[in-house]
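Asker: What follows is a protein structure lacking sequence information:
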């Protein structure tokens, strides 16, 4: 699963502004014809920006990649931090972006006067004196991180090419932005902790304070030496160096570092998170207290190497890394007993031997599950790995969010859950961290959802439940960007105004997005849609959900195009009325109220229970009248078709009646004669 950075997508274009000037919240103007490449933050691209009411303010805009959603929640947090050495983010929005022919997220920032401290991580610059590094970088970053971490957020983009000089005199450093892409996704491996380096870019997760402090240590070294550490080496070479000698030794190598700076570097680049310096310890060092960081304990090396894929390996962590990269060979290695032999005879670590035996105790019915458990046993501090899946515990959420529509990623995630790899990973940890508990609660919540196939559930729902800030990934919004639930209705309005109108208003992604973010109960409507999406019941349910959304979030906003489309969508539901006159009246009223832009008005007509009840009552009465008339007509036709037999029956009846009358008359006359 390779993470691809893309700025556009296919599909029909929504209505777009063709002007160069793009308005943002009626406060800022972005000039799409004036890029500022010196402020790019890949994959985000910088453009000139101005404030409508204060033209003297120096600003720029970052247009972010819709495929790598920005951390908008971090923008809100950073606006609460007022520090002169932090580039300020003023606002964000989603706008029509002419160069891409689609809607893109943008962030407005204050523009630094000076250039980048390091133009790129591939270039070299003059080494910076220790005193300047301490005063211009370590002191401000320490204060900024203390405030950020206290607010529950983390930078995750600390590196020398994301630092700017405050002015041309190069007297102060500005810390760059940290929200244009998901946490850790764009960071080079050298600036990521060992655990995150072993995971895929999308599977590193939000991280914690320890990730920021590690990056601070690498950046200090880069500023002191004038170059990014391990420049020119491949990612795999960097990882193997870290695994073999530790991050500090791998990066410092032959660079001359004074005893004064060696202290924070050893503390910040310690590969054991529990032993890595905290912000408080870095602050104590700044105040003159010498802490003598612990010497990092290196992993035990075997007395002889284990050869995998042509490489001689001597530590269990390195073996786990190479086995993951060569999965099919790993299966053979586990089943042949070669790994067990090396662990017992060469490594001599009873804990590792016991852990691997426990991993293999499930049997070998499923080879992938077996190897995944063995990798955890060999490297319990590493990520959870299963073929192309590699993520830290927190990174599981971000990984499945980045590959939500990738069939292979979905399958691997399902296997990670069903194989119980998370629980086995937790069993191998030395202790339970608060972040572990939070992630386990997320996973426990989505487990019953994963196997439900109904609309609003399944993998789509899991993706949004595990990634709170994820935009709606519906194919309907291929050229739009629905950052929050508040953006959903306006996006549907634009879609219905375009030439590429949808067949339905609620698909699986929209249903899952609503199920996660909309607080009102919509389960009944989703079941109606799932059962009969194209029938009248399902059509009404779609409009009812959006009507509730409009009532809850856009009470004073109208959506005429969406309303007109919904009226057409509800057209077949008019046939639920039996009366021809009533159907004609309902159809006419629907077309009329569609112009109001309020979906509730449509439902008041098409789903009026009293009107439906009256129509049904009249229909039932008409059916009874029709049945009675039909019976009478049948009887009449029967009589007409049997006139001869009817005449005989009638003649016999008349003759009988006449004879009876004659007898009665005779008796009456006889009695009368006798009386007189």
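Answerer: Alright, I've got the coordinates. These numbers were taken from a predicted model, which means no experiment stands behind them.

Asker: Only C-alpha atoms from now on, for both contacts and neighbour counts.
Answerer: Noted.

Asker: State the helix or strand in which residue 48 lies.
Answerer: strand 45-51 (DSSP states H and E).

Asker: Of all residues in the protein, which one is nearest the centre?
Answerer: residue 470 (3.3 Å; CA atoms, centre = their mean).

Asker: Surely that one is in contact with residue 464?
Answerer: Yes: the criterion here is CA atoms under 8 Å, and residue 470 meets it with residue 464 at 6.5 Å.

Asker: joint contacts of those two?
Answerer: residue 401 (CA atoms under 8 Å, 6 or more residues apart in numbering).

Asker: Need the contact partners of the strand holding residue 48.
Answerer: So strand 45-51 is contacted by 27-40, 57-64, 108 (CA under 8 Å, 6+ apart).

Asker: Run the chain-centre distance for the helix or strand following that strand.
Answerer: Using DSSP H and E, the helix or strand that follows strand 45-51 in sequence is strand 59-63. Computed by CA atoms, centre = their mean, to the nearest Å, the chain-centroid distance of strand 59-63 equals 24 Å.

Asker: putting a second one here so we can go through both:
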């Protein structure tokens, strides 16, 4: 028998639990920690997006009217570590969370994650610029640039990228010219950021939620464009458009934004250093401070021209590889035909692009280099990566940063966007990850990212409960609450909470089931692999393996033991109900009924380990198997006899042989009788 301590509790270390960020739940509707009243009727549209809705907040015993709450959408991941970090380590002159928690919101009748912030009573830099701009180089440098750099230096030291630096999210006190940086927790990094302020590798992401966490240079590019906006004032005149990203790829962001207009020599090196499309030479904190302290710095020319000879694709000429790669992505099918030709390789050779030539030849000429051909789309993805090493993963209508796959799958499932789900599945199944983790990720971040992707790849193609796209969702979003529609009103972030919640649901409804989301959440948070990390897995009869009921039973047993919740009688009843169809595999009626009774007797105890013991005890199955084998042998023998009787030819042969034998016997008998009569007559 399996004892409780025999359960293999060697569950993998994982980041799925909220142990680092304990989140308190409020007992009062629309009130956080009995202190902050969320005014659901006072919606703030300008601070809201698909990740969260903003509402005004009233605080007990306070006249502060600038407080507001961000109420987050349950179906999308949030920047929990950033929220927690900024709450406990507030940074001067940046809007940081005052408090956070889980509150039941009256508008949705659901528990949701809430963050309390305070909007500054001063005006935005955008408003100030419209009244007083354009500004001098000295004003931009001393009042705007250096204070924001100092804020960013502290923020980046915590490993946080702001992602939303622009004039509308920077505030200025008109009296003392003090600068306050707006919040960075109202969605994933850069979601609310206008593409004008995004570097090219982020501006092309599609959909916009797939920009990823970004890096420090992301903030400095946005700061450079902000300085340019302040310098030109009303004449900045750059608007978001479908062609803006393409123009920036073609001619460089600096050239497109300045449009040939002169910039004061005192600030030109700064702008060129920041509004720089080359990640490796873009200025950051140290270069800015060196320039500010009048140190001589060289500035790389931003005009991204790879050669004096443009390359032609789709009847258009492109001056550099990045613009070519971008437009190949926009014309996916034509890119396939283009790569079959040798025009690109010849152009690269002619322009001394030896590194790209070698990589592309290995990719496009597998017979020569002994490399696999792979999927055609995968070849294009790798080719575009070779041409533009900074770009996101491009696949048909998707352009997604590797670390944003989790956000994309959450968005796709919540919006039922199946095309995105298909693209995610293909990207995860392709062997392209390492090529996209070499540049923008630290070694630790790359290792963590590859671990989650490996687990997602393992799970996404398996159809059984606890796997599939739902499991992939939780592997790539470790802090996402359980998305099961059966517990939609609850905000469940741990296995412990989930067990208590579904036990209560099972008590309220006899028809409650454990769906794929609940199973996937359990499996991901317990770090379970295909064998469920259960050392006595092989004791389970092979006739029961790969059945959802067994998978759920083992998960429940491990979870119950780990979290010390020993009486889950209502859940036990549900699992036993799921196990009943398996009992039909037991041929002997009395034995099947006895097994059924044993399982039912354990329901009041709510002990999944005891239930598992009954299933693991295979003695009844072994006896049933032997009886079944004997019965099958007897049946086979009878069937063979019946078959022979129905075969006319064999019946004739057997009858003929039997007749001969009978004739022989009769002949011998006649001879014997004749012999006896002769003897009697003679004597």
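Answerer: Nice, thanks for sending it over. What you see is a predicted model; the values in this text were computed from it and never measured.

Asker: ok, the counterpart of residue 387 of structure 2 in structure 1 - contacts?
Answerer: By TM-score structural alignment, residue 387 of structure 2 lines up with residue 378 in structure 1. For residue 378 of structure 1, the contact set (CA under 8 Å, 6+ apart) comprises 316, 317, 319, 320, 352, 355, 356.

Asker: distance between the strand holding residue 48 of structure 1 and the chain's centre?
Answerer: On CA atoms, centre = their mean, the centre of strand 45-51 of structure 1 falls 28 Å from the chain's centre.

Asker: Onto which residues of structure 2 does that strand map?
Answerer: Aligned by TM-score structural alignment, strand 45-51 of structure 1 falls on residues 53-59 of structure 2.

Asker: What residue in structure 2 is paired with the residue nearest to the centre of structure 1?
Answerer: In structure 2, residue 470 of structure 1 lands on residue 480 (TM-score structural alignment).

Asker: can you check residue 79 of structure 1 too?
Answerer: Using TM-score structural alignment, residue 79 of structure 1 sits opposite residue 87 in structure 2.

Asker: any idea how far its match lies from residue 67 of structure 2?
Answerer: Distance from residue 87 of structure 2 to residue 67 of structure 2, counting by CA to CA, to the nearest Å: 15 Å.

Asker: Same question for residue 221 of structure 2.
Answerer: 30 Å.

Asker: Of the two, which one has the most company?
Answerer: residue 221 (26 against 19; other CA atoms under 10 Å).

Asker: thinking again about what came up before, among the contacts of residue 378 of structure 1, pick out the one closest to residue 151 of structure 1, please.
Answerer: Lowest distance from residue 151 of structure 1 to those (CA to CA) belongs to residue 317, with 34.4 Å.

Asker: In contact with the closest one, which residues?
Answerer: 243, 378, 379, 382.

Asker: Let's have these in TSV, adding distance to residue 434 of structure 1 and secondary structure.
Answerer: Listed next are those as TSV, based on distance: CA to CA, whole Å; DSSP: H, G, I helix; E, B strand; the rest coil:
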residue	distance to residue 434 of structure 1	secondary structure
243	26	helix
378	24	helix
379	21	coil
382	18	coil
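
Asker: ok, those residues in structure 2: which stay?
Answerer: Using both residues aligned by TM-score structural alignment, their matches' CA atoms under 8 Å, structure 2 keeps these contacts from the contacts of residue 317 of structure 1: 243, 378, 379.

Asker: Could you measure from the second one over to residue 371 of structure 1?
Answerer: Going from residue 378 of structure 1 to residue 371 of structure 1 by CA to CA gives 10 Å.

Asker: And for residue 116 of structure 1?
Answerer: Counting by CA to CA - residue 116 of structure 1 and residue 371 of structure 1 are separated by 45 Å.

Asker: The two - which one has more neighbours?
Answerer: residue 371 (29 against 21).

Asker: doesn't the more buried one fall inside a strand?
Answerer: No: under DSSP: H, G, I helix; E, B strand; the rest coil, residue 371 of structure 1 falls outside any strand and is assigned helix.

Asker: now the strands: where do they sit in the stretch 101-250 of structure 1?
Answerer: Using DSSP state E, counting those that start in this stretch, the strands found in the stretch 101-250 of structure 1 span residues 102-110, 163-165, 173-175.

Asker: The residue nearest to residue 429 of structure 2 when sequence neighbours are not counted is in what secondary structure piece?
Answerer: Distance criterion CA to CA, 6 or more residues apart in numbering; nearest residue to residue 429 of structure 2, sequence neighbours excluded, is residue 457 at 6.1 Å. According to DSSP H and E, residue 457 of structure 2 maps onto helix 443-460.

Asker: Please name every helix or strand in contact with that helix.
Answerer: Under the contact criterion of 3 or more CA pairs under 8 Å, 6 or more residues apart in numbering; DSSP states H and E, helix 443-460 of structure 2 touches helix 418-429, helix 468-476.

Asker: Pick the most deeply packed of those helices.
Answerer: helix 468-476 (a mean of 27; mean count of other CA atoms under 10 Å).

Asker: what's the mean deviation for it versus structure 1?
Answerer: Compared with structure 1 after the fit, helix 468-476 of structure 2 shows a mean deviation of 3.6 Å (mean CA distance after the TM-score superposition for structure 1).
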